[in-house]
Each structure stands twice: as C-alpha cells, then as structure tokens.
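[1] Below: sequence and its predicted model.
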Amino acid sequence: MDCCSQPGLLPVAQAIKLMRAAITPITATENLSLAKALDRILSEPIYSAINVPGHNNSAMDGFALRHQDLNSEAPLKLIGQSLAGHPFKGVVNQGECVRIMTGAVIPEGADTVVMQENVRAHDDIIHINQRPKPGENIRRAGEDIAINSLVFAQGKRISPVDIGLLASLGVAEIKVFQRVKVAVLSTGDELKPLTDKLQAGDIYDSNRPTLIALLSRLNLEVIDIGCVADDPEKITAAFTRAINVADVVISSGGVSVGDADYTKEVLETLGNINFWKVAMKPGKPFAFGVLQKPNAIANKGWFFGLPGNPVSAVVTYHQLVLPALRYLAGEEFDEQPLLNISIQSDLKKQPGRADYQRGRLTTQGGKNYAATTGNQSSGVLSSVAQANCYIVLEQERGSVKAGEKVNILMFDKFLL
C-alpha cells in the first residue's frame, strides 16, 4: 500500500517537513537595480561599506558646545552655525558655541548639544538655563550601522523599508535569486470562465484567479495554463505543457476520490506523488509530488494539488504551498507566531484533523477577542474574505466551549 492510498492522514507539520526534504532550493542568480528589488530574495549577504550615520550629528535643534564649559555659569559666545548639508568649518574653543540644526555635523571641539528650549539668547550671547548631560543629543557615527557590519544575510526577502535602508548605504544594485516559475491550472467540467453565462450545474472558476493573485504577493513568475476539462488526454497535455515551462505546477480540483478525478493517474505517469492526504480541515485531499522535466532546476519540478473547494484551496495554499515556495525561492524565514486568546463562542470540531477555522481578532478596551466569521463550510469563500486570522484547533482536539483558550494565527501579507 503506497502513501497515496493508506487510510491514515499525514499531520500538517510532517507534510511540510516531507515537502521541504524533497525540494531543491533555486541557485541561479541575477543582478538587479535597487528600484526593482522589492520582494526579491538576496542570494548573498550584504555588508555596509560606510557608517550610518556617517558622522556625529545633532539629534535636536539647539547649540553645540563643550560640556566642560558648563562648569561655570558664564554665558557662551555664538560663533557660527551648522546646518544639515552645511557644516560649521571652524573649531569650538573654550567659552564658545555653535547654533546647530537636527542632522547637522557636530563641529570640531564640541561634544554636547543643548536643546534650544533650554537656552536664552541675546545677540551672540547664549545663557544655558538647563545643563545637559555630557554627550547629550548627539547621534554617533555608525550608531545605526557600523562600517563592514552585516546588514542582511543571504535569503532575506527585500521589503520596502529594506530598500530605504540599502539606499542609505549607497547600494544601487544587489544580487538575488532568479524568480521561480509557477504554472497554475484548474480542472473540472463544471468550471467556466468569467465571460461565459452559467448553465445548470456550472460554476465560475474562482480558484485560478485567487491563486494567481496570491502568488503575485511572492513576486514569482506566474504562468496561467487555464481551465482543463475532466479528460485524461487534456489533463495530460496541460500538465506536460505546464511542467515544460515552469518549475512548479499548482492545480486545483481533481485530487479527491471521485470517478472523474483523473489528476492522480495522470501525475503517476509524469513523476512521483509523495503524498495525497493531509490531516487538516479544510483541505484533506492535498497532493504533493515531484515531476520529471528537462531544462529545469535539477531536471525536475514540483507539483502541488489543491482541493477544488475555494476555502480548501486557499487554506492549503497558505499553510502548505506558501512555505514550500518560499523555501524553493531561497528565502530564510521564521514561522508565524501563535497567539493564545479566549474564544467568544462555542466551536464544533471532531478529533483527527487540525482545523483552520476562519476568524476575526479584535481589540476592545485593551483586550483581544476572537470569534469565527460564521459558516465554516469549505465552499464559503466569504469566511476567508471577512477574516483576519485562523483559529487553529489541534489535530486531536475536540469541540471548544466559549471562554476556552485557542491558538490564533494572524493572516500575513501573503494572504491579506
């Protein structure tokens, strides 16, 4: 009996572990300008070539002075000013000070900045009303990032803030992993394009547009194979085309046990199916396999078979496919943290599968509250659209009473 037909279901954590073991992360790289680097994955570490800030500068508008001159109550003489981009070129000597603006270079000789609110000025005579501490209000060179220090490790996904940080270091180009190519298709005679008029028994193909949109958040190269009828020859042709143009094939529908679900038998002719059933709800009929192909990463590609029900497709993509794709793309990342929150209402559940119920976490009066979004049927996509988190109920847990603690997994940027 193979792993596809055994009665037991694969726990979610084990499914993720098996997929990771079977996947070979991408190694091909390319150089990109910083302007095109958003959501790309670094293929090498980045070290700073400069100090940030590059010089000691003022954290306040005020006056730069020598702290030792404050040992007496004698006023100070104003000898010039230091502005951002226009530093004072002289030296601050005994009994002198310089007017300074936020971000301006600390003049030679000065070691402290007093806030302008704490002085009295009369022409070029400055009286200190409130004595600052030594070195106060000065941002030191390299305080943010020191020269030669590690800025980002290999595997970092570049965020908008990361781009700003790299720009502050003068980095104009970075080396990243090439984008993974993902082919997406749907199977099912009942599925119709959005331009068609529905007949009895027809439904619109919502999974493919959803998956393509979700994949766009990863900045992958997405190839739309289209919708394929429940016909072995057509399914074979579609999968053959898909694996010839992509590193990964993601399909929805055709992975359950119905008489017209031909995807499994087709895939067995194109490669190996590693597992077929996962102990999760929604999403038990989830498949993963390795497909043989020419001119690909290590001459093979990977297949993810998602259930046809819309919610099942979204949840299995988010919880199983997404971490696998991020690993394949060369990204290093941490698991999403879980929150432990009291649930506001009873939750129905049977032991045997981990349940990812769709919920909403809100804050009222400084306290967090969690509740489901209502109907948890795997066909009710609005349960996801109205949610901002999963209520994760462990595999062997049963029904939950209002007030019990449950684990909350917040939706991330790859789903919201």
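    Thanks, I have it.

[2] Please count neighbours and contacts with C-alpha atoms only from this point.
    Will do.

[3] Point out the other helices and strands that the lengthiest strand in the chain packs with.
    The single longest strand within the chain, with elements called by DSSP state E, is strand 354-364. With contacts taken as 3 or more C-alpha pairs under 8 Å, 6 or more residues apart in numbering; DSSP states H and E, strand 354-364 sits against strand 280-281, strand 367-372, helix 382-385, strand 389-393.

[4] try this one next to it:
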Amino acid sequence: MTLELNTSQAAVSCFDQPGQLSVEQGRQALLDAVDAAAKPQIIQQPIAELAGCVLAEDVISPINVPAQTNAAMDGFALALPEDGREVFESEYELVGKALAGHGFAGELKTGQAVTITTGAPVPAGANSVVMREICQSGDNRVVIEKPESLRLNDNIRQAGEDLATGQIAVKAGTRLTPAHQGLIASLGLTEVAVFKPLVVAVFSTGDEVVAQGQPLPAHSIYDTNRYSLIALLKKLHCDVIDLGILPDQEAVLAKTLAESAVKADVVVSSGGVSVGVADYIKTALAQVGEIGFWRMNIRPGRPFAFGRIGKDLINNPSGSAWFFGLPGNPVAVMVTFMQLAQPALRKLQGETGWQLQGIPALAGEKMRSREGRTDFHRGIFGFNSDGQLEVRTTGTQGSGILRSMTEANCLIEIGDAHAAIAPGDTVNIYPFADLL
C-alpha cells in the first residue's frame, strides 16, 4: 500500500446514504468519505519528472528571481538624469557593452549608455533600457529617434521581481504542470517533495466481454472500458495495475477484490453494479468490505458503487483499499469517472484547490432531459458569430455510443430541475481539457 493513514480522526462515513442520490450529493459523499482518511507517502522527485505530480510541501525560493536587475529586451541601457524632468536628451555617449552572462564592470554616469542584451545585468548607474529599433549608433554615440518615449525604469526587470528569497514559489497540494517545472528549475533546485502516486487496480467484468486479438463470439463485445479507465487514470498520474477481464462469478470477484487491496490503494471496476441477475460486484464487495451508495439520479451512469475493501482503512490499512464500481456502458463509465470518481481520486492524491467547475454556455439547440435526473450530453462548444460561448450536442446521446465521446470536447449538464433545454438557454459545460 502507498497510503499512510491519518489515525487522528475517523473517516466520515457515507455508508448510511439512503435511496438514490443526486450527482451533487454523491460527489460530496465521496469527498466526505475520503476526507483526511489517507495521507499519501512523500517522496523526493527530480524536477525533470514533476509533470503530473502533486506537491507535498511548499517550495520556498532560496534566491531572488531574477537574481539581478536585468534588461527586458535588446537595446541600450541609459543613465538618465533623475531631476524630475519628463523629456530627456536624444544623444548619449556609448561606453561599452553589457551582455547576458557577462555584464558591464563600470558604473554609468548621467548621459552615458551601453549596448545591452536581453537578460544582461543592468549596469550600476543605468536607470532605463530603450529598444534597439528606435536607436541609431556609431562613433561611440547612440541617438534616440523618439526621446519623448524615454521613461525611468523602462524595460528593466528588478531583482526578485518574480520571486524574492524566502517567498513561497509553489504551494503544497498543487498538481504540477510544465510551467511549474520551469519555475522550480529557475530556483536551482534538483528535486522537490511530492506525494507518491496512487496505485489503482482496474478490471472489467462480464461473461460477454472479450479481449482484443481474438474472434468476437455471438452476443459478445470487445473490452473498451478498461482501456478508457487506464488512460484516464494515467492522465491523473496514477500507477495502474491491469487485472484484465473477470467473469460474472461472485467468488472470483470477491477473491480478486481482497487480493487487489493488498497491492493497490484504489480498485476501479466497470460493469456488474446494476441489479441484474449476473451483477455480483455489490454482493462480492459486501463479503470483503463495505458498500456505499450505488444508485444515482444521473444519466448516463445510474448504477454507481462506492465502498472500501477491508473494514478499517484508518486503523488497519494493510489489505484495505477504496473501491469505485462504475457502470458498464462505455460513455457512462467515462462520465461517472469524470464527474464522481475524479474529484475523490484527486483528493486522495493530496491535491487541493481543485474542484469540478462548470462553465456557462448558451444552448445552440433544443436538448431533451427529464426532471429529477441530471443528464450529461456530449457536446461541442465554440464561439458563435456574436462572440458568445455556445454549445451543441454531438447528436444521438445513447450511453453506448462511444463515438460521441471522440467527437465531443465537453459534457453538457442538464440539471434535475429541467425537463428540456431550449435554444438560447444557459447550461453548464465541462470541457475535456483536464483529462480527455
């Protein structure tokens, strides 16, 4: 297991949730259940491998960034008089060069200038940098074609302007991006403390589910959900254990769940969580752990199971893991992962400050739904001729139409208070940018 459990407080139980839950109720129940229940281990990670990691400790800047006051562009560093005037002279004595990595050793006197390159330290006495494009130089002189544009401290980056010594550069709980990598690298650090990635075991269920590379028998389908889930989990920087396809046999499912909890922090399955005669996930989980809610007012994806393998994730973590049982339909499995599992997984990873946020957009067409249920249509958003954000569906919205997810760039949320959406109504959209 890669989780160090916080024994100072018990996990908030979601296992007494009654009946069917709304999407918001379900999402909050998941977050409450994992809240402070587990603290990921901390490891030191080289800066070249930080993208996707979650920072475990604040990164404190050991230096000023930039380290010295420097030029923001190529041109000439000038020593302008600081006597309160607003208009400056057009001609200056050119006394040397300040190049990036070298600088100029002397101190400029009023009326003097040096050639300077971007990033080069501004010489002592210089108080403005003017771009080369509006200058003429020669015979140890530089002439400013537009002296009225000169200003004190123009085009100068002050030492510590980006980060001062001792300032927090990146806060703990941040999921690191390439931009964070560059910032941390600029501090001269070679490694930082991050949370160890979650280990997630994944499997598909169903006697009708067949692995790729073999003939497709009658009444069967090729396994798609497992590959979608593995890709989604890797986007979240999880270490994935692929358990393949499991048959509809309660004993096999129970044994696999128990064994997986020894190796993984989280177990994710697809299929087998409904009320069919061959849907055994719920009963198998009851043998080796505890089941949470499993019916939700969401479409696609009404059957959704959550639980824990092992009775006590707090005081007896060995052989314990969280469990997410997702629906079997290909679209439903991705919708429920993004809307329900994703927020809880991010919290388990130690990520803070992230939340699922809808963006308002205008409906470009009529959209059907049903009161009392939250629908997620696959959508394509963009800007209309008036410059307003507008969204349309991908067409037919069946939960088995996987092609719709490849054509879409967002999910369109139709809340449980609406039976339909008219063109021009405002809806919330959830862009795929984070994961897909």
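    Sure, I can see it. All of these numbers come straight from a predicted model, not from anything done at the bench.

[5] returning to what we had before: possible to save the helices and strands packed on strand 354-364 of the first structure as JSON lines with distance to L320 of the first structure and mean neighbour count?
    JSON lines is the format used below for those (distance: least, C-alpha to C-alpha, whole Å; neighbours: other C-alpha atoms under 10 Å):
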{"stretch": "strand 280-281", "distance to L320 of the first structure": "10", "mean neighbour count": "24"}
{"stretch": "strand 367-372", "distance to L320 of the first structure": "22", "mean neighbour count": "17"}
{"stretch": "helix 382-385", "distance to L320 of the first structure": "17", "mean neighbour count": "18"}
{"stretch": "strand 389-393", "distance to L320 of the first structure": "14", "mean neighbour count": "24"}
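
[6] Distance to V151 of the first structure added to those, as CSV?
    Shown next, in CSV, are these (distance: least, C-alpha to C-alpha, whole Å):
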stretch, distance to V151 of the first structure
strand 280-281, 39
strand 367-372, 35
helix 382-385, 37
strand 389-393, 32
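
[7] looking at these, which is closest to V314 of the first structure?
    helix 382-385 (8.5 Å; C-alpha to C-alpha).

[8] Tell me how many other residues crowd the alignment partner in the second structure of V98 of the first structure.
    V98 of the first structure maps onto V114 in the second structure when the alignment is built from TM-score structural alignment. Residues near V114 of the second structure, counting by other C-alpha atoms under 10 Å, number 27.

[9] ok, now which ones touch the residue sitting furthest away from the middle of the first structure?
    Relative to the C-alpha centroid of the first structure, counting by C-alpha atoms, centre = their mean, A74 is the outermost residue, at 57.3 Å. Contacts for A74 of the first structure (C-alpha atoms under 8 Å, 6 or more residues apart in numbering) come out as H127.

[10] The one 5 residues further on now?
    Contacts for I79 of the first structure (C-alpha under 8 Å, 6+ apart) come out as 96-98, 124.

[11] what about the longest helix in the first structure?
    The residue-count maximum for a helix in the first structure (DSSP state H) belongs to helix 232-245.

[12] That one vs the second structure, average distance?
    Helix 232-245 of the first structure, aligned to the second structure and superposed, deviates on average by 1.6 Å (mean C-alpha distance after the TM-score superposition for the first structure).

[13] tell me the contacts of the aligned partner of L216 of the second structure in the first structure?
    Matched by TM-score structural alignment, L216 of the second structure corresponds to L198 in the first structure. Counting by C-alpha under 8 Å, 6+ apart, L198 of the first structure touches 192, 204.
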